[in-house]
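1. What would the 3D arrangement of this be:
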Amino acid sequence: MRLYAIGDVHGRLDLLSGMHRTIAAEIEHDKPADWRIIHLGDYVDRGPDSKGVIDFLIAAQQRDARIIALAGNHDIGFRDFLAMPAADGLFARYGGRETALSYGVAIDFADPVSVEQGWKNLVSAVPSAQKQFLHDLPYSVSFGDFFFCHAGVRPGIPLERQSHDDLIWVRTIFHDHPGLYEKVIVHGHTPQVEAELLPNRVNVDTGAFQSGRLTALVVDGADKRILTETV
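-> Here you go, the predicted model:
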């Protein structure tokens, strides 16, 4: 089975659609026996077209169940804001304005009146299919020797018992752990200039919303390589 793991998108529909075209061309040319495309979360916030990214992923999954989308902390932050507005939450502080604008809704998070009205407008503007998509996002998936999640795992805890919070938030204790895990952990969440390929983990977050570079890990048997989509 060939595996493609795509890093944090953050509203960059242009890069995501380009990456999918590249992957589709590879699959058509190489005809692997089976494949999966795994998105590692953070589809919204900061970039210009969060709505378009979610629409794209919903349509892609409807076409082929081998396309998987995992939860990122920003996606859960968006889901939580839709459930209850907070002017000081993750969504408000890190790109919620841009996300709301992609739905045609302007919110001034410094103004409580604007937050309340903007929340009502945003709840109305987000299609029910997108709300369901955010609600249903799984937190991890595993294939062969690889475990996929958004942020990482907590050392010393079996992979099947990792908390949802750690899977979308963990950083230092995971990054600093020198030992091997049960499987190689493939993740995003922490932007780097280049993808990190280490013995115990692979980080494919290259800060697409700012850098204009979306990165994916490709695993094909013993072969591992990096794909990069740029503008």
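
2. C-alpha only now, for contacts and for neighbours.
-> Fine.

3. any idea which element the residue in the chain sticking out farthest from the centre lies in?
-> Residue farthest from the centre of the chain, counting by Cα atoms, centre = their mean, is residue 113 at 31.0 Å. Assigned by DSSP states H and E, residue 113 falls within helix 112-125.

4. give me every residue that touches the closest residue to residue 147 other than its chain neighbours.
-> The shortest distance from residue 147 to any non-neighbouring residue, by Cα to Cα, 6 or more residues apart in numbering, is to residue 185 (4.9 Å). Applying Cα atoms under 8 Å, 6 or more residues apart in numbering, we find residue 185 in contact with 146, 147, 148, 149, 152, 153, 200, 201, 202.

5. Second input sequence below; structure requested for side-by-side comparison:
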Amino acid sequence: MHRSSARPSRSVNASTPADTRIYAVGDIHGRADLLTEIVERIDEDIMRRPIARAIEVYLGDYVDRGPHSRTVIDLLAVRLVANHAVCLRGNHEAVMEGFLQDPDILQYWLQLGGMQTLASYGVELHDGTETANEVHRRFLDAFPRTHELFMQCLRNQFRCGDFLFVHAGIRPDVPIEHQDANDLIWIRDAFLDSTRDHEQFIVHGHTPVPRPDIRSNRINIDTAAWRTGMLTCIAIEGSSILFL
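-> Below you'll find the model as predicted:
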């Protein structure tokens, strides 16, 4: 699907460096179809409005819940290499990484949507007779080396100009350089309820909202793509946030 023009923009009290535009994409959760549409929109926008420096930032939660986690990682690995995209670690990537190391967290991962991710790699769960160790072995066998390398490239945060990109948020009252990585990918209420100036304007996902939520100190662009079919992408240039 192609859109002839972007939606109206909003201004915030923060700015990118000169001649820089940042495309930020919310939680994908296995919706490779929506991601394909978004990257086409980004490419078309850059062709229509060339700029010296265009940066793509994906905010994490690429896997689980939706049907095509493996394809999402395939697509993002290409963007990472070809476009130097910034791919952040979401809590769902952290849990998948945990299962790759420890079979004992299988049931916890399945509660978060891990069954759909396993299926996307061809690891169908049987009638409950398999042990976690057996599922773990099959997943390791199916997990491509390119995906291992992609996971090693994930970041917990990215700063550019006055903007800080994280998956979930930050711990208020803690300097950004002292933030705990666990908070960056898991935090909710303490961050969401805070109205304080965080030194940087925070761009995040993690907590689903019906539409992008712009506050004085942050913007949330997790629009529950796996369930709603709406994957949000914003283009930040100067102090303007444009919805693609």
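
6. Would you pull the TM-score for this pair?
-> Remark: TM-score between the superposed chains equals 0.93 [TM-score structural alignment, normalised by the length of structure 1]; 224 aligned residues with a Cα RMSD of 1.3 Å.

7. Please identify the residue in structure 2 that aligns with the residue farthest from the centre of structure 1.
-> For residue 113 of structure 1, the aligned position in structure 2 is residue 130, judged by TM-score structural alignment.

8. Quick check: its match vs residue 121 of structure 2, distance?
-> Going from residue 130 of structure 2 to residue 121 of structure 2 by Cα to Cα, to the nearest Å gives 17 Å.

9. In structure 1, what residue corresponds to residue 46 of structure 2?
-> In structure 1, residue 46 of structure 2 lands on residue 27 (TM-score structural alignment).

10. give me the element its match is part of.
-> Residue 27 of structure 1 belongs to helix 13-30, assigned by DSSP H and E.

11. mean shift of the helix or strand just after that helix relative to structure 2?
-> Note on helix 13-30 of structure 1: by DSSP H and E, the next helix or strand toward the C-terminus is strand 35-39. Relative to the matching residues in structure 2, strand 35-39 of structure 1 has an average distance of 0.5 Å after the fit, by mean Cα distance after the TM-score superposition for structure 1.

12. list the contacts for residue 218 of structure 1?
-> 2, 3, 4, 5, 224, 225, 226, 227.

13. Nearest spatial neighbour of it, chain-adjacent residues omitted?
-> Spatially, and ignoring its direct neighbours in sequence, residue 218 of structure 1 is nearest to residue 4 (4.6 Å; Cα to Cα, 6+ apart).

14. what about that neighbour, which SS state?
-> Assigned by DSSP: H, G, I helix; E, B strand; the rest coil, the conformation of residue 4 of structure 1 is strand.

15. From residue 236 of structure 2, how far off is the equivalent of it over in structure 2?
-> Under the alignment (TM-score structural alignment), residue 4 of structure 1 pairs with residue 23 of structure 2. Using Cα to Cα, residue 23 of structure 2 is found at 6 Å from residue 236 of structure 2.

16. for residue 9 of structure 2, same thing?
-> In this view, residue 9 of structure 2 and residue 236 of structure 2 are 9 Å apart by Cα to Cα.

17. Between the two, point out the one with more neighbours.
-> residue 236 (25 against 15; other Cα atoms under 10 Å).

18. And the more buried one, what's its match in structure 1?
-> Under the alignment (TM-score structural alignment), residue 236 of structure 2 maps onto residue 219 of structure 1.

19. Quick one: residues contacting that match.
-> The contact partners of residue 219 of structure 1, by Cα under 8 Å, 6+ apart, come to 2, 3, 4, 225.
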